[in-house]
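**Q** The following block contains a protein sequence and its predicted model.
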Amino acid sequence: MAIFTGAGVAIVTPMNQDGLVNYDKLGEIIEFQIANHTDSIIITGTTGEASTLSEEEHVECIRFAVDKVAKRIPVIAGTGSNCTHTAIYLTQEAEKAGADGALVVTPYYNKATQKGLVQHFTKIAQNTSLPMVLYSVQSRTGVNIMPQTVAELFHSCENIVAVKEASGNISQVADILQMTQGDIDIYSGNDDQIVPILSLGGKGVISVLSNICPQETHDIVAKFMEGDMVGSRELQLKMLPLIHALFCEVNPIPVKTAMNLMGMEVGPLRLPMTPMEEANKARLIQAMKDMGIPLK
């Protein structure tokens, strides 16, 4: 059984002006997401600036999200690291906190071999009972999880149950599903590929777009699952200009900018992330206006 079906939000980590985590605001945006039918909260992922959180902050954000959500929808904790030992620690802490699953990204900077990836993910899986979602995003980490590697891990580790596929390669998604007999759950890691991945048998999306348009992102998946493929496709295509604007600079710079423009007051980014360039900000503002998103 899938951890969730639908649109899960890769939620931002709001900051105070002093750069510390703003837990009050995190609680507000979690409630906003649930009220607008988001199907899962994915905390401390790439969009949540996990790479610049201390281990203490990382764990506290997971605990806070689990407590705030209170089992209304699943909470998946980003627990990946380029250190296997650290990834095990974060995953075990997420399990203790009551998370419903762990999203584990490929080790970044190390550029592990496929053999190294097998050993890394296997070791984590052996040290937790949480369902694990592998996160393949070569553009951020420098290494791709090959379909054969995904299949090997899926068949050898019973709690590796899903993949967040952000390679951008639809053929790779098809190969993964073929090699796992369609039994592994796949979530799109790219907001512009939700419908293509659903058409191959995907379960939904782990979405940046959902931070500002949770209902619409939910509806793209819900319509498809209900058999309204035309409506799903039309909504996917309608959202494309906004999606492109949200990725015209490295994530999460644009989405945090967008949320602040909406008056959500999620605060600044942590270095080395910097404020959005003015030309790109103007593009983002226009895309939001075109979608009828009210700006403050």
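**A** Sure thing, it's come through.

**Q** contacts and neighbour counts: CA atoms only from here.
**A** Fine.

**Q** Could I get the full set of helices for the stretch 1-150 of the chain?
**A** Using DSSP state H, counting those that start in this stretch, the helices assigned to the stretch 1-150 of the chain run over residues 23-35, 55-69, 84-97, 114-126, 138-141, 147-156.

**Q** Is it possible to get CSV of those helices that adds mean neighbour count?
**A** Shown next, in CSV, are those (neighbours: other Cα atoms under 10 Å):
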stretch, mean neighbour count
helix 23-35, 17
helix 55-69, 19
helix 84-97, 20
helix 114-126, 17
helix 138-141, 16
helix 147-156, 18
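
**Q** Now tabulate those in a markdown table and tack on distance to residue 203.
**A** Output for these, formatted as a markdown table (distance: least, Cα to Cα, whole Å):
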| stretch | distance to residue 203 |
| --- | --- |
| helix 23-35 | 19 |
| helix 55-69 | 21 |
| helix 84-97 | 23 |
| helix 114-126 | 22 |
| helix 138-141 | 21 |
| helix 147-156 | 16 |
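
**Q** okay, now the one to match up with it:
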Amino acid sequence: MNRFHGTGVALVTPFNADGSVDYPGLRNLIDHVVDGGVEYLVSLGTTGEAATLKKDEKKKIWSFTAEVNNNRVPLVAGIGGNDTHAIANEIREFESSGYSAILSVSPYYSKPTQEGIYRHYQHLSEHTPLDLFLYNVPGRTSSNMSAETTCRLAHDFKNIIGIKDASGSFDQFNQIMRDKPADFLLISGDDPVTLPMIALGAAGVISVIANAVPRQFSDMVRACLAGDFKSAQPAHLSQIEFTRLCFAEGNPAGVKSALQRIGICSDTVRLPLLSASAGLAAAIDSALNDLG
């Protein structure tokens, strides 16, 4: 299996009650998901609340994650933003020991043209020593990276090896699968559509709920990749309610509530996010019990 086929986990960042980074909780989480059978880890993506972390906190989290992982599975670092040159500098300064790739979100807020998005990633491609994943999430960036732009980047830059696509557009997924290079990876950015995306030819998922249920989710993904949709479908359907609840009050509040429930780390998030409400936490507990 390719190192980035299967289930990647967008790791949460555990916090103590005072908002400081909970490193014992992060160790618990890394061991939990690796022992749960996932194929790789993504450190400090959106789910990791990277937007609220200071530069020195990010460096320590990346270093600690590599140390605890100890080369058990591949690691990807989330480094993105809307200032192209600042991101390129951050990538150049990144201590990449233990990491295999960078995941970088399409520029948010600025709403660049497709040519602007292309040139943004061209610049990053030319300034990273690691492989690069594109990340398209229009619901957060307010702009969509088109299938044409995605495939143009995939063909033009050998170190751009895949895209995490959370656009929700199957028309776009179809176009990418049709026009991409054979070895370029389309990866689901939304847990609920992972099964149908793999049916189209996607390589897997970068998952949120696999923080909490790594074994159940990664087993389902491996069944899909093996073409065993008959056994994957019941597993997929059984996880729908839990997944819905995890996103009901924003990410990562829901999945952190689940992680607190199973004793991995607390449910603390940093403002402007809020922890899951009591009603939602109770519903998440019930859904976890249903999943066993």
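**A** Done, it's in. Worth saying up front: this structure is predicted, and the values here are computed from it rather than measured.

**Q** Could I get the TM-score for this pair?
**A** Overlay of the two chains. TM-score (TM-score structural alignment, normalised by the length of structure 2): 0.95; 292 aligned residues with a Cα RMSD of 1.6 Å.

**Q** Among the helices of the stretch 1-150 of structure 1, which comes closest to residue 181 of structure 1?
**A** Between residue 181 of structure 1 and these, the shortest gap by Cα to Cα is with helix 147-156, which sits at 9.4 Å.

**Q** so what secondary structure elements neighbour the closest one?
**A** The contact analysis (3 or more Cα pairs under 8 Å, 6 or more residues apart in numbering; DSSP states H and E) places helix 147-156 of structure 1 against helix 114-126, strand 160-165, helix 170-179.

**Q** of those, which approaches residue 214 of structure 1 most closely?
**A** strand 160-165 (18.4 Å).

**Q** Show me what that closest one is packed up against.
**A** Partner elements for strand 160-165 of structure 1 (3+ Cα pairs under 8 Å, 6+ apart): strand 132-136, helix 147-156, strand 185-188.

**Q** before we move on, back to that, include distance to residue 271 of structure 1 when you put the helices and strands packed on helix 147-156 of structure 1 into CSV, please.
**A** Below are these laid out as CSV (distance: least, Cα to Cα, whole Å):
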stretch, distance to residue 271 of structure 1
helix 114-126, 28
strand 160-165, 26
helix 170-179, 33
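
**Q** and of these, who's closest to residue 267 of structure 1?
**A** Among those, if distance is taken as Cα to Cα, the winner is strand 160-165, at 27.3 Å.

**Q** what angle do the closest one and helix 114-126 make?
**A** Counting by axes from the mean of the first three to the mean of the last three Cα atoms, to 10 degrees, strand 160-165 of structure 1 lies at 130 degrees to helix 114-126.

**Q** residues touching residue 16 of structure 1, list them.
**A** Neighbouring residues of residue 16 of structure 1 by Cα atoms under 8 Å, 6 or more residues apart in numbering: 22, 266, 267, 268.

**Q** Among the residues you listed, which one is most surrounded by other residues?
**A** Compared across these, residue 266 has the highest neighbour count, 24 neighbours, by other Cα atoms under 10 Å.

**Q** Between the helices and strands packed on helix 147-156 of structure 1, which one is closest to residue 74 of structure 1.
**A** Distance to residue 74 of structure 1, taken as Cα to Cα, is lowest for strand 160-165 among these, at 14.5 Å.

**Q** what span of structure 2 lines up against the helix ranked longest in structure 1?
**A** Criterion DSSP state H: the longest helix present in structure 1 is helix 229-246. With TM-score structural alignment applied, helix 229-246 of structure 1 matches the range 229-246 in structure 2.

**Q** ok so, going back, tell me which of the helices of the stretch 1-150 of structure 1 approaches residue 258 of structure 1 most closely.
**A** With Cα to Cα as the measure, helix 23-35 is the member of those nearest residue 258 of structure 1 (13.5 Å).

**Q** after superposition, how close is that closest one to structure 2?
**A** On superposition with structure 2, the mean distance recorded for helix 23-35 of structure 1 (mean Cα distance after the TM-score superposition for structure 1) is 1.2 Å.

**Q** How many residues are close by residue 101 of structure 1?
**A** Quick note: residue 101 of structure 1 (other Cα under 10 Å) scores 26 neighbours.
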